[in-house]
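*Asks:* here you go, sequence then predicted model.
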Amino acid sequence: MKEPRWLDSSQQRHWRAFVEGSVRLHDLMDRDLKAKHGLSESEYEILVRLSEAPEMRLRMAELAESASQSRSRLSHTCSRLESKGLVRRATCPGDKRGVYAHLTDEGYSALQRAAVDHVEVARDFFIDVIDPADLEAIGRAFTAVTRRIGEVR
């Protein structure tokens, strides 16, 4: 059996700071979106992904991948968004097994309203409290993390 590669005290301190900060930031952003706009952070992310897609629609499988949600979780989240009138689902014209998620006009308007508050929270608790050089380092670091995770999928 291979010996574990334990973290040294500095690595452990930075790892724990990352975990605690990430959890607290996501919790804060989720609470803020729910309180002000009735949206969870995962619902907001789906609206963002759809707003950036051609014709404001994506196949459900592609949306699940880009929003980092399982297909099952995405289906439940889209059901909630459909009940709010923010998203509608429809079968793909050329593939009856495929399903598109479409951002509705109401969904786009809700996203525009929520984005104003969401970016302020992102600025107040992340962007504006981090030195620009550190922010660039975080961007590079998590690009590498995302790439590495993609290699093992």
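*Replies:* Perfect, I can see it now. All values reported here derive from a predicted model rather than from experimental measurement. Residues are numbered from 1 along each chain as shown.
*Asks:* only C-alpha atoms for contact and neighbour calcs from this point on.
*Replies:* Will do.
*Asks:* within the helices and strands, which one has the most centrally placed residue in the chain?
*Replies:* The structure's the chain has its C-alpha centroid closest to Glu45; by C-alpha atoms, centre = their mean the separation is 4.4 Å. Here Glu45, judged by DSSP states H and E, is contained in helix 41-52.
*Asks:* and the next helix or strand past that helix?
*Replies:* Next in sequence after helix 41-52, counting helices and strands by DSSP H and E, comes strand 57-59.
*Asks:* same for that following strand, what does it pack against?
*Replies:* helix 41-52, strand 95-103 (3 or more C-alpha pairs under 8 Å, 6 or more residues apart in numbering; DSSP states H and E).
*Asks:* buried residues in the first one?
*Replies:* Right, helix 41-52. Buried positions in helix 41-52, judged by neighbour count with 16 or more other C-alpha atoms under 10 Å: Glu41, Ser42, Glu43, Tyr44, Glu45, Ile46, Leu47, Val48, Arg49, Leu50, Ser51.
*Asks:* next, the one to line up against it:
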Amino acid sequence: MSTTDAVAASDAQLSQGWHTLYTLHGRIEARLDHELQSKHGLSLREYCLLSTLRPQHSGEGGHLRMAQVAEAVVLSQSATTRLVTRLEDRGLLTRYLCATDRRGIYTDVTPAGLALLAEAEPTHFAVLREAMTDAAAQPELEPLVRAVAGLHAEPAASRS
């Protein structure tokens, strides 16, 4: 096999792998969005934003700037600003200026936002488990499900 053929085969394999990952992601995202929306009035993007912001804390490095939030929820800065505004209008988030850099804007989850997130989490986890179980039953998706399940698994050596 020539180098050109090997590269073409590798590219085709990479493309097929990406398509499989994209399919798995799309199926799970659609299910999560539908269930969160119907049961809690919360889109998956809104849920992810609240979940991303919840662990913030007072003190140095305790808050994410809007650019960091945008990166964490995989949206443009303008789309993130619109999403934050929507949640702020619903009373789920608040925004304020950074005390040390007046150009910086921070966002905090309100008690109402924390309550809604706590209410929605069991739905999120149940739908995610179900969607991953369904995907694992499909031979082309099973290796990805296994890989995702192992992403943050504790290494065997540190469990003892």
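*Replies:* That came through, no problem. A quick note: this is a predicted structure, and the numbers were derived from the prediction, not measured.
*Asks:* so what number do they get for TM-score?
*Replies:* For this chain pair, the superposition-based TM-score is 0.76 by TM-score structural alignment, normalised by the length of structure 1; 140 aligned residues with a C-alpha RMSD of 3.0 Å.
*Asks:* structure 2: matching residues for the helix holding Glu45 of structure 1?
*Replies:* Counting by TM-score structural alignment, helix 41-52 of structure 1 lines up with residues 44-55 of structure 2.
*Asks:* how far off centre is that stretch?
*Replies:* Mean-position distance between stretch 44-55 of structure 2 and its chain equals 8 Å (C-alpha atoms, centre = their mean, to the nearest Å).
*Asks:* run through who's touching that stretch.
*Replies:* Here stretch 44-55 of structure 2 makes contact (C-alpha atoms under 8 Å, 6 or more residues apart in numbering) with 29, 32-33, 36-37, 64, 69, 72-73, 83, 87, 107-109, 113-114, 117, 120.
*Asks:* buried subset of those, written for ChimeraX?
*Replies:* For the buried members of these, the matching ChimeraX selection, counting by 16+ other C-alpha under 10 Å, is:
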select :29,32,33,36,37,64,69,73,83,87,107,108,109,113,114,117,120
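*Asks:* show only the entries of the contacts of stretch 44-55 of structure 2 found in strands.
*Replies:* Members of those lying in strands (criterion: DSSP state E): Thr107, Asp108, Val109.
*Asks:* what's the match for the second one in structure 1?
*Replies:* Mapped onto structure 1 by TM-score structural alignment, Asp108 of structure 2 lines up with His102.
*Asks:* quick revisit: from the buried residues of helix 41-52 of structure 1, pick the one nearest Pro4 of structure 1.
*Replies:* Nearest to Pro4 of structure 1 among those is Ser42, at 34.3 Å by C-alpha to C-alpha.
*Asks:* what's the separation between that closest one and His26 of structure 1?
*Replies:* Remark: distance between Ser42 of structure 1 and His26 of structure 1 (C-alpha to C-alpha, to the nearest Å) = 10 Å.
*Asks:* no further questions, thank you.
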